[in-house]
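Undergrad: after the sequence you'll find the predicted model.
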Amino acid sequence: MIRTKAAARCRRGAVLALPGLWVAGVVVWELLSPLGVHFVQLLAAAPAIACAGSGRRQCVLLGGGCALFALVPLGSAGRADPAMRLGTCCAVLAVVAAAWLTSHRRLRLTRELERLREIAATAQHAVLRPLPPRLDGLTLAGGHRSASEGALLGGDLYEALATRHGVRLVIGDVRGHGLPALGTVAALLGSFREAAHDEDGLPGVLRRMERAFHRHLGDRASGQSPPSGEDFATVLVLQVGPENEVTALNCGHPWPHRLTGGDHRPPAGVRAEVLSAGEPLPPLGMFPLPAEPPVRRLTRLLPGETLVLHTDGVEDARDAAGRFFPLTRALTEAAASAPVVPAAVVDRVRAAVLRHTGGVLTDDFALLALRNDRAPDRTPRGPLAGSCPHG
């Protein structure tokens, strides 16, 4: 932070000094030039440089000074041609007027752009709301990154809600990225936020999301952006019940990771494992949901253990040599602390992805981490693999 502020001060100083150095160079050159060689016309560039780098006030002040310099005989060339000095003075004043008007328009457009960015940021934060730090005994953290320049979010989504059935979470990835995918994200998140409280089982939540997804595609078809026939969304709906039992419905989405061993000396005691529970259902939009979607029982999340949910933009991130991002290793390194801190895991993995790709992303990505901080119980861990049709 200190280096950044120092660099900014250096840049501001260079911007302010450059027009003055230009004027000084022209004056010295004019004084030392032989008879018949004119350089005073170059003074007209100084106001333009000042407007481009600093602002209108500096432009006017420097322009007036340059106009006065142009009227003063400088060297043998200046004394030989008074009309040239007057013409240069007029040219400097014309440049000042043009630069002042251009700078005024640029400042107005800049203010409008900043206002539009503020409105867009507010709208995007309303769609993908920040996660609460704690929810029903769970510590939460989320993070995302859009591949589109200037967009805070794109085609990835996540949410966590405390309901009477436990904490219900969703993470998903709609086709496409950046601002064009924002409408689909809003439709899916809106339906999840209602259905998570109303539906008794995860199949009902997922079916409500599917209906909202198809309604959104129908609205697009009636407007100016018809669906391409290939619109789909991967979705993982997950529930952490009152007894810490983790169940999930997966439609084409990557399975979550579990971080265990955070109470031992890092990094050897921290392990990251994928909680795979068989083949997921096809993504939403590709095929209709089955009559009874299979709810998978993933694990029982013990106190102190952490779940990490992610979109495929994390695993599919490549470096310049085409190598995929090593997510499991990155999670193990990011969780090398006791206890595991979800916010630190999200920040470290996000930074590792950007380092791996050199900051050049081809797809959006999102991360969601939750740690069980509920009071320990005596319920033993049992084999929970398999499916439960009714959730």
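TA: Structure's in. What do you need?
Undergrad: C-alpha only now, for contacts and for neighbours.
TA: Fine.
Undergrad: hmm, who's touching stretch 120-137?
TA: For stretch 120-137, the surrounding residues in contact (C-alpha atoms under 8 Å, 6 or more residues apart in numbering) are 139-142, 152-153, 157-162, 166-167, 185-186, 189, 372-374.
Undergrad: try it against this one:
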Amino acid sequence: MRGDDLAAGLALLIVSAVALLGLLEGTTLYWLPLLAVGPALAAVTSRPWGVLRVGLLALALGVALGSRPGGPRVHEQMIVLAAVVAVTLASSLASARRRRREQVLADVRSVAEAAQHALLKPVPPTVGPFQVAVRYSAAAAEARIGGDLYAVVPTPHGVRLIVGDVRGKGLPAVGTAALVLGVFREAAYDEPDLLGVVHRVERSLARNLGPDDFVTAVFAGFPRPGCLEVVNCGHAPPLLVRGSGVMAVESGSPAPPLGLSSLTGDAPTCQVLPFGAEDQLLLYTDGVSEARNHGREFYPVAERVVHHLSCEPSQTLAGLHDELLEHVGGRLHDDAALLLIRKPAFAGSAEPTRPEEPTHVNPPT
């Protein structure tokens, strides 16, 4: 039963119970004021006309009970009935105001849905020769978007993607995420080199971010078959999954987060790795790797990903996400994004010689 039907049924049940008690008791005055509870409760979920119907029923029962032999005196009955009428009218007004607020909230949610699709566009299951899946969870209640960002873009220079995390929360973080994604989608088409994409995003953030703001991000690209490029700007290292082994793609020359390069002078570097058939690359934000359980233990994403591997990236991420929620006790305390890209065995004909299997590594504690 829906919540509104339950509340309306409970209101009618209370009115009926009061009427029954009035019939059983010799003196009905003590029970008649409780008839006002019916329309007051109906106002919680019912429309104004529904509240008025419950109020009219309560008023009719009050008149019938008060007219019985041995009932209350006329002026006492009028006071009780006046109270029922007053509560009914006030409850109807409250119901009308609640309905207007619900409509405004529905309009705001529809705008938020449109903003979500404009900012974090849905990723198709296949992009170019790759299988792709994304799972995103915002920590804020009722929120659909937050400070984490992701995008997968097919370009003339190969498939390119980004996963990042904006410092801070709320609307300012969402605005910064929108800025990063807008510049990335444009630069990914224009710049032939992945580092050129990173520099474009860095220059834009330098003009628009405050002195204390920054964005950690990982850029990845597949410029040609069998080749993976990774540029890490202060973000958690992506995980390269090959067979049953997992290797953290650690940067040999760590670069600062986007927006802070002018303070350190360190330039990002591009790592080039082989990426053959059935290889997978998992990118994630710190809402995943730093999620803690009740024992304050981090979620071991590098260790657990091998237990959920599937030929369908969406199934892999579904298993990881469900286990992550179980790890934290059902609710995340930070935005969390997971992006998995996989090259199926039938995609592409020219595959590089496969390097030796990477060993499984645990994330740092």
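TA: It's in. Not measured: the values here are computed from a predicted model.
Undergrad: would you mind finding the match for Leu24 of the second structure in the first structure?
TA: Alignment note: Leu24 of the second structure maps to Leu32 in the first structure; criterion TM-score structural alignment.
Undergrad: how about the strands in the stretch 51-200 of the first structure?
TA: 134-135, 138-145, 156-163, 166-174 (DSSP state E, counting those that start in this stretch).
Undergrad: turn the ones you listed into JSON lines, columns for distance to Gly25 of the first structure and mean neighbour count.
TA: As requested, the strands of the stretch 51-200 of the first structure are exported to JSON lines (distance: least, C-alpha to C-alpha, whole Å; neighbours: other C-alpha atoms under 10 Å):
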{"stretch": "strand 134-135", "distance to Gly25 of the first structure": "63", "mean neighbour count": "16"}
{"stretch": "strand 138-145", "distance to Gly25 of the first structure": "47", "mean neighbour count": "22"}
{"stretch": "strand 156-163", "distance to Gly25 of the first structure": "55", "mean neighbour count": "24"}
{"stretch": "strand 166-174", "distance to Gly25 of the first structure": "58", "mean neighbour count": "24"}
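Undergrad: could I get the ones you listed as a markdown table with distance to Gly13 of the first structure?
TA: Putting the strands of the stretch 51-200 of the first structure into a markdown table (distance: least, C-alpha to C-alpha, whole Å) gives the following:
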| stretch | distance to Gly13 of the first structure |
| --- | --- |
| strand 134-135 | 46 |
| strand 138-145 | 34 |
| strand 156-163 | 42 |
| strand 166-174 | 46 |
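Undergrad: so for Ala46 of the first structure, which of those sits nearest?
TA: strand 138-145 (41.6 Å; C-alpha to C-alpha).
Undergrad: which residues are contacting the closest one?
TA: Counting by C-alpha under 8 Å, 6+ apart, 130-134, 152-153, 156, 342-343, 346-347, 350, 364-374 sit against strand 138-145 of the first structure.
Undergrad: which of those residues are buried?
TA: 131, 152-153, 156, 342-343, 346-347, 350, 364-374 (16 or more other C-alpha atoms under 10 Å).
Undergrad: of those, which belong to helices?
TA: If you go by DSSP state H, these have 342-343, 346-347, 350 in helices.
Undergrad: and Gly218 of the first structure, which of the strands of the stretch 51-200 of the first structure is closest to it?
TA: Using C-alpha to C-alpha, the strands of the stretch 51-200 of the first structure put strand 166-174 closest to Gly218 of the first structure, at 15.8 Å.
Undergrad: ok, which of the strands of the stretch 51-200 of the first structure comes nearest Asp198 of the first structure?
TA: Between the strands of the stretch 51-200 of the first structure, strand 156-163 lies closest to Asp198 of the first structure; by C-alpha to C-alpha that is 9.0 Å.
Undergrad: right, I'll leave it there.
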